[in-house]
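A.B. asks: could you look at this predicted model? Sequence included:
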Amino acid sequence: MTAPLLSARDISVRLGGRTIVDNASVTLSAGEFVALVGPNGAGKTTLLKSLAGLVPTFGTVEFEGQATASFKPRDRARHLAYLPQGHSFSWPLPAAEIVALGRYPHADPFSPVSDKDRAAVAHALDVTGTKDFADRIVTTLSGGERARVALARVLATQARVVLADEPIMSLDPRHQFVVMDVLRHAARAGNAVLAVIHDLALASRYATRVLVLERGRIVADDEPATALNAERIAEIFGVEVDMIRIGDAQVPLVTKPL
């Protein structure tokens, strides 16, 4: 059995005197697109940040068997790409230059741009559908366009593990599917993707596995149909759902609050 790309054991995070993530263990293997779901305030963003090494964390996080706490920031960024929610850009740079920042972990600031860098940026622009506005200043783009530029920057890093926090937030329905397709393709190409997804239907249709987080604890880690059954959704999210079949997936359709 192939060892996971990322393995986190007994992860706990305390912020402001409160336990936000409580003894969580996560594995991510090559080829997996894992959805992280849970109600607001469950600790999803904090768990993602802990895996990315962005908040003080108790427990162990390993990439290919090596503790990430021993990595230099540049090394960690080459292996683990983190996409925050919000997609805020402070610099008025062309979108293509923002995407090219994803190549920063691969060279020092004074190194010339390589053919590999150019190819990685071009591919990221292409798969995210951002090539048509690559020359536009990023601060002039719509929220949905900025979201896809942010994703392109992460993909340009070519990290084996992608940690994406609400990557389809602010996107119109079509581009939600585009981004989910991009993330699934990234996983099928041999990477591991963990994404916070609020849309339970899309999580069920796209994810190979679903983690359900409640009050900082992982209460389910299974294939989508099992992790997101009607009873658990009612208990965790306080909504009633009808389970419908779309293709090979059993998909929850929210019908009313409980």
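C.D. replies: Thanks, I have the structure now. Numbering: from 1, shown residues only.

A.B. asks: from here on, just use CA atoms for contacts and neighbour counts.
C.D. replies: Noted.

A.B. asks: isn't Val210 up against Val37?
C.D. replies: Yes: if you go by Cα atoms under 8 Å, Val210 and Val37 touch, sitting 7.3 Å apart.

A.B. asks: and for Gly143, the neighbour number?
C.D. replies: 17 (other Cα atoms under 10 Å).

A.B. asks: I meant His185, not that one.
C.D. replies: Neighbouring residues of His185 were enumerated by other Cα under 10 Å; the total is 16.

A.B. asks: ranges for the helices of this protein?
C.D. replies: 44-51, 73-79, 95-100, 115-127, 143-156, 173-188, 200-206, 224-227, 230-237 (DSSP state H).

A.B. asks: got the angle between the fourth one and helix 173-188?
C.D. replies: Right, helix 115-127. Helix 115-127 runs at 140 degrees relative to helix 173-188, counting by axes from the mean of the first three to the mean of the last three Cα atoms, to 10 degrees.

A.B. asks: mind giving me the packing neighbours of helix 115-127?
C.D. replies: Here helix 115-127 touches helix 95-100, helix 143-156, going by 3 or more Cα pairs under 8 Å, 6 or more residues apart in numbering; DSSP states H and E.

A.B. asks: by contact count, what packs against the first one?
C.D. replies: Counting contacts by 3+ Cα pairs under 8 Å, 6+ apart, the secondary-structure elements packed against helix 95-100 are helix 115-127, helix 143-156.

A.B. asks: structure B:
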Amino acid sequence: MKYLILLFVMALAAKNASAQNIPVLCYHQIYTGGNHKNDLLHISWEQLNNQLKTLADSGYHTILPDELLMYLTEKKTISPGSFIITFDDSHKEHFSIADSLLRRYGFRGVFFVMTVTIEKPGYMTAAQIKELAGHGHIVAAHTWDHPHLYTTGKMDWEKQLIHPRKVLEKITGKPVWYFAYPFGEWNDTIISYLKKNGYRAAFQLNGRRENTVYTIRRMMVDGRWSGTRLQQEMTRFNKGD
């Protein structure tokens, strides 16, 4: 009987996870000046500000991964307008620009950090990462050096999964429960190691939908989108498009 109950609970969690309709936004590099053009990997300070202001003015508000996980697995109620905002790859502008803009609009974000970059030119320092956590953001793991995972499934698990988590926990003084796959590439092997090593959930990009909290989908936000266009794309995401 206990086994049947366990199977039912697992099936219910899978069903809820497959119904993910909370937008999870993904940003990479933020720039100032004319060194880049807005695209899928780059967004100007002005454009990011415009997108966030539009969302705030329209009544959107951020939630954090713990809340998303309870929504997906326990059917906890999430209020309309909820979304998650994430930043990948540890760029220094995530602290110098994104943090201040998020706080301006009352948002909190998730920062997926590659630990190989800490203290290197162009990337965040340990002190900045600690300050992000102190501002109420979530600091999460993004491997040590961003390797490809999908084609081979081979990986130095200590180097890429376990050590980065320990480093970030030492810096922030807080547990690290969440992980983002480099390039959005994932497979059953890495999921098994994430579970084994205590990660609660993991985030991909716009890949295939799966009934698991270890393949939570994210929207790659195009830096060319206006705030209105971003809202439209988030609505499409809500509908499962």
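C.D. replies: Good, I have the coordinates. Model, not experiment: these values are computed from the prediction.

A.B. asks: could I get the TM-score for this pair?
C.D. replies: Here the TM-score for the pair of chains, by TM-score structural alignment, normalised by the length of structure 2, is 0.35; 144 aligned residues with a Cα RMSD of 6.0 Å.

A.B. asks: if we can go back for a sec, next, format the helices and strands packed on helix 95-100 of structure 1 as a markdown table and append distance to Arg78 of structure 1.
C.D. replies: Shown next, in a markdown table, are these (distance: least, Cα to Cα, whole Å):
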| stretch | distance to Arg78 of structure 1 |
| --- | --- |
| helix 115-127 | 13 |
| helix 143-156 | 10 |
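
A.B. asks: show me what counts as buried in the helix ranked longest in structure 2.
C.D. replies: In structure 2, assigned by DSSP H, the helix with the most residues is helix 2-18. Within helix 2-18 of structure 2, the residues scored as buried using 16 or more other Cα atoms under 10 Å are Leu12, Ala13, Ala14, Lys15, Asn16, Ala17, Ser18.

A.B. asks: out of those residues, which two sit at the greatest distance?
C.D. replies: Between any two of the buried residues of helix 2-18 of structure 2, the greatest separation by Cα to Cα is 10.0 Å, found for Leu12 and Ser18.

A.B. asks: any idea how far Glu240 of structure 1 lies from Ala234 of structure 1?
C.D. replies: Using Cα to Cα, to the nearest Å, one obtains 6 Å as the distance from Glu240 of structure 1 to Ala234 of structure 1.

A.B. asks: check Leu194 of structure 1 too.
C.D. replies: Leu194 of structure 1 is 24 Å from Ala234 of structure 1, by Cα to Cα.

A.B. asks: tell me which residues are up against stretch 249-258 of structure 1.
C.D. replies: 200-201, 204-205, 224-225, 228-230, 234, 238-245 (Cα atoms under 8 Å, 6 or more residues apart in numbering).

A.B. asks: which among those residues count as buried?
C.D. replies: Among the contacts of stretch 249-258 of structure 1, the ones that count as buried (16+ other Cα under 10 Å) are 200-201, 204-205, 224-225, 228-230, 234, 239-241, 243.

A.B. asks: save those as TSV, and put in distance to Asp165 of structure 1 too.
C.D. replies: TSV is the format used below for these (distance: Cα to Cα, whole Å):
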residue	distance to Asp165 of structure 1
Leu200	15
Ala201	17
Ser204	17
Arg205	18
Pro224	19
Ala225	22
Leu228	19
Asn229	23
Ala230	25
Ala234	24
Val239	23
Glu240	25
Val241	24
Met243	26
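
A.B. asks: which parts of structure 2 are strands?
C.D. replies: 24-27, 29-31, 42-44, 61-62, 82-88, 110-113, 138-141, 178-180, 201-203, 219-220 (DSSP state E).

A.B. asks: turn the ones you listed into a markdown table, columns for distance to Leu69 of structure 2.
C.D. replies: As requested, those are exported to a markdown table (distance: least, Cα to Cα, whole Å):
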| stretch | distance to Leu69 of structure 2 |
| --- | --- |
| strand 24-27 | 12 |
| strand 29-31 | 27 |
| strand 42-44 | 28 |
| strand 61-62 | 14 |
| strand 82-88 | 12 |
| strand 110-113 | 14 |
| strand 138-141 | 14 |
| strand 178-180 | 11 |
| strand 201-203 | 8 |
| strand 219-220 | 17 |
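
A.B. asks: can you count the residues close to the nearest residue to Phe63 of structure 1 once chain neighbours are set aside?
C.D. replies: Nearest non-adjacent residue to Phe63 of structure 1, counting by Cα to Cα, 6 or more residues apart in numbering: Leu6, 4.6 Å away. Look at Leu6 of structure 1: counted by other Cα under 10 Å, it has 24 neighbours.

A.B. asks: I appreciate the help and will end here.
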